[in-house]
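**Q** Below is the structure, and that's it, no one-letter string:
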């Protein structure tokens, strides 16, 4: 028997509304093009610099602002869908992504390219929150394991394909062909979405714009990403680095605290402030940051120390997809059981193994050891981030799934795209050679990841969390949350 969340009165009847496979295709086409691009730029950097007459800092800034746009777009959409139907938001965002792609394709200079990639990032964040919850909620819990596996592959399978694509562009040019393909995929996604995405009555048509959360989310997204990009041309002590990073992080803390204490807050900080969702969110943040950092460090090592071409570098990183697929298959089989938290923890442990292997990398073994380490990193990403996302989503009412995803993605993006560039800069500037800096940055990443494991285990222990099968039927019908998680430190409080 299928259980579905009660859906508000449908305003727009579309021919493929009940077609699960069309809905899956729509979501993958909405998210995958941009996710591939997030890991393309490093290996395609020289080609883009020459074509656009850009400096490395200008391109790093463009991609940093694009990632910030992704994080902010997710939060902004959590506000929009209260007043506007998800269908309208989806169609607008997909059209906006196409517009951004056209700007990139027609760019003759870095300014227009930057504007285009920021639009691509922002509208993809919107597409995530607009399209993913309906796919999860409207097709029955019997399909939820397959959906979860598809989401995992869609998230990190595409990310792991980026280095190979970037390597091809970096070795053979053709970057405009890449963005042309991205635009075509988005246009197909828009067409399928128009035939698949149902309209709905907005959740709160009379709701006002959130003048607290949205400006804070904007500052928390764009300020620190600018500061980190500055390291490409500056130093740790520069005001242009220190002020934006610390101001942005402070604004992020204010945002989370304010949402916790606000009644009817845009993002459900208070509902997920208990053992399982907090551990899931921390897992997603730790894995996202460690994965991104180690991937960038490995790319740089292969290019600088092994002197491999971009395309060979991309090929050596491609085994990540094997780990992602293994993790996705395991997630499919564990989603409806009590083992999802354990799978999420295994994702962090996968990163630990991959990082430990990278400590042994040298010029003589890089082409063997790095691909093996990539398998573990891919597993860590697939087993850590998506299960962590679902741990948070299952711990709130299904009606709050979109805002919950927005919150977790904001926090994960902050961790992933701040720590990575900082540690890569450390590797490039510390030590007598890049090999020394590489070892230092990998070691720091490994220590941070191990601390993440200990933190998650500590939260579980202090909360007295027990492994229990999620109540997906109650969650899908809106009667309850799937996980009935103990409060933070519940065992210590009761003792």
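**A** That came through fine. Since the structure is predicted, the reported quantities are computational estimates derived from the model, not experimental observations. Numbering: from 1, shown residues only.
**Q** Only C-alpha atoms from now on, for both contacts and neighbour counts.
**A** Noted.
**Q** For the residue nearest to residue 17 when sequence neighbours are not counted, grab the count of nearby residues.
**A** Spatial nearest neighbour of residue 17, excluding adjacent residues (C-alpha to C-alpha, 6 or more residues apart in numbering): residue 196 at 4.7 Å. As a burial measure, residue 196 scores 23 neighbours (other C-alpha atoms under 10 Å).
**Q** Test my guess that residue 196 contacts residue 24.
**A** No: in this structure residue 196 lies outside contact range of residue 24 using C-alpha atoms under 8 Å: 10.0 Å.
**Q** and here's the other structure:
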């Protein structure tokens, strides 16, 4: 069977064919509001909490609930695609996301907002694995690396641009418009998909792995719920935290054993992690998501609570972060072609750690210009990591394994993002409860810098230079 093109190979100089270009454009437009939706609300958490009279531990579930819904539905993406076809499932996902956006915009309390965000997450959860799967199915092998890089650039920038856009919208017209603005974007994406994504027929057979459904989604939710309870429980050793964490871990291990037994008939075929590039990139993407999403929640909160800025100012202060990420993308791809993903990952995580450590000693008197320079460095590091890891993760896989690998990678990213948000907010909340606000931020940023530093050290597991196959 044909294997996916190696990300270490040379770039093809032939023009990308028209069919692939228009499909990639459609996927980018459709997925942009979905990816943007994971972070636009981060700068609005303070406003949401004030508006509804909720504490920050409750309002952070507006972010985590979205990510939890993604974790629930992403494992079903491959099975749903077989039942409905890629085009029909893509359109259904965009429609569900738009419906959830309307319900978020008219929500009346934290519970209704969280429920609506989970509907958004269900729609976004089926579209994100399809983003990679459809592209790999349509594009010829010689174009896959370049197309994946372009799609990864746009979708990778969306989470970083989200807080900036969110800050502008919240500061000018209010947080509810973060959801209303998804409707025109969704309408364009749906229209393009109906016109340009080729029809495909559902595949006969393939029963849903019911036992896998009983194990994997509850496992992910147990882990997320345990972490989210830490701020309210007051300590990590509380039964409210340990019980769901333990249950989630046991269910996850049980699912892995079940999947290895059931093989290609399992809900998610974890055997794809037997491929070196896939398991290594999956691990590093999980850690990258912890650093990215955790920071994008902590940074706006720090400026609003410690520096007393508005949501608009907090969003604008994150512009250097996005600029740094944009500047590093294509340089990272060229560096990967020359030195391999290991060097790129070590460099990127090292810069992310350096760009995070100064926030561990920030105080109300810290100069904004110094923090903005540091944010550029942090953005350079984050931007350098994500796209190369996304491309190298499919190295050496059979074509039939690509949908399963896409699901595994998406689960790791969403779980990592949820872990980053819940862990760091829990640290911030529990630490600040015992003293003033600055020590809480100092501790949370110290932990984040430690995660980035640990990821830099773990980057040695990635393939080095020399393991290359020429493009077809």
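**A** Happy to help now that I have it. Given the structure is predicted, the values throughout are model-derived calculations rather than measurements.
**Q** any idea how far the residue nearest to residue 17 of structure 1 lies from residue 86 of structure 1?
**A** 12 Å (C-alpha to C-alpha, to the nearest Å).
**Q** swap in residue 27 of structure 1?
**A** Distance from residue 27 of structure 1 to residue 86 of structure 1, by C-alpha to C-alpha: 13 Å.
**Q** Now the common contact residues for the two.
**A** Counting by C-alpha atoms under 8 Å, 6 or more residues apart in numbering, the residues touching both residue 27 of structure 1 and residue 86 are residue 131.
**Q** Check the mean deviation of the helix or strand harbouring residue 79 of structure 2 from structure 1.
**A** Applying DSSP states H and E as the criterion places residue 79 of structure 2 in helix 77-84. On superposition with structure 1, the mean distance recorded for helix 77-84 of structure 2 (mean C-alpha distance after the TM-score superposition for structure 1) is 2.0 Å.
**Q** what span of structure 1 lines up against the helix or strand following that helix?
**A** Next helix or strand after helix 77-84 of structure 2 toward the C-terminus (DSSP H and E): helix 86-105. Using TM-score structural alignment, helix 86-105 of structure 2 corresponds to residues 86-105 of structure 1.
**Q** And the helices in the stretch 151-300 of structure 2, which stretches?
**A** Assigned by DSSP state H, counting those that start in this stretch, the stretch 151-300 of structure 2 shows helices spanning 177-180, 182-196, 210-233, 239-262, 276-305.
**Q** Give me whichever of the ones you listed is most buried.
**A** Scoring the helices of the stretch 151-300 of structure 2 by mean neighbour count under mean count of other C-alpha atoms under 10 Å gives helix 276-305 as the most buried, with a mean of 24.
**Q** average distance between that one and structure 1?
**A** Mean deviation for helix 276-305 of structure 2: 1.9 Å (mean C-alpha distance after the TM-score superposition for structure 1).
**Q** Mind giving me the packing neighbours of that helix?
**A** Packed against helix 276-305 of structure 2 by the contact rule (3 or more C-alpha pairs under 8 Å, 6 or more residues apart in numbering; DSSP states H and E) you find helix 144-172, helix 311-316, helix 368-392, helix 402-432, helix 437-458.
**Q** so can I have JSON lines of those helices showing mean neighbour count?
**A** Formatted as JSON lines, these follow (neighbours: other C-alpha atoms under 10 Å):
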{"stretch": "helix 144-172", "mean neighbour count": "22"}
{"stretch": "helix 311-316", "mean neighbour count": "24"}
{"stretch": "helix 368-392", "mean neighbour count": "24"}
{"stretch": "helix 402-432", "mean neighbour count": "25"}
{"stretch": "helix 437-458", "mean neighbour count": "21"}
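**Q** To residue 260 of structure 2, which of those lies closest?
**A** Minimum separation from residue 260 of structure 2 across those (C-alpha to C-alpha) falls at helix 402-432, 13.2 Å.
**Q** between that closest one and helix 210-233, how many degrees?
**A** Orientation of helix 402-432 of structure 2 against helix 210-233 (axes from the mean of the first three to the mean of the last three C-alpha atoms, to 10 degrees) gives an angle of 20 degrees.
**Q** follow-up on the earlier one: redo the helices and strands packed on helix 276-305 of structure 2 as JSON lines? Include distance to residue 270 of structure 2.
**A** Formatted as JSON lines, those follow (distance: least, C-alpha to C-alpha, whole Å):
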{"stretch": "helix 144-172", "distance to residue 270 of structure 2": "22"}
{"stretch": "helix 311-316", "distance to residue 270 of structure 2": "39"}
{"stretch": "helix 368-392", "distance to residue 270 of structure 2": "17"}
{"stretch": "helix 402-432", "distance to residue 270 of structure 2": "7"}
{"stretch": "helix 437-458", "distance to residue 270 of structure 2": "21"}
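**Q** Which among the ones you listed is found nearest to residue 67 of structure 2?
**A** helix 402-432 (5.9 Å).
**Q** now the closest one, how far from the chain's geometric center?
**A** Its chain's C-alpha centre lies 8 Å from the corresponding centre of helix 402-432 of structure 2 when counted by C-alpha atoms, centre = their mean, to the nearest Å.
**Q** same check, this time on stretch 265-274 of structure 1
**A** That offset, for stretch 265-274 of structure 1, works out to 19 Å (C-alpha atoms, centre = their mean).
**Q** Now tell me what touches stretch 268-281 of structure 2 from outside.
**A** So stretch 268-281 of structure 2 is in contact with 75-76, 256, 259-260, 263, 389-390, 392-397, 401, 404-405, 407-408, 461-463, going by C-alpha under 8 Å, 6+ apart.
**Q** if you set the cut-off to 7 Å instead, what comes out?
**A** 75, 256, 259-260, 263, 389, 392-395, 401, 404-405, 461-463 (C-alpha atoms under 7 Å, 6 or more residues apart in numbering).
**Q** Among these, which one lies nearest to residue 211 of structure 2?
**A** The shortest approach to residue 211 of structure 2 among those belongs to residue 259, at 10.0 Å (C-alpha to C-alpha).
**Q** Thanks again, I'm all set now.
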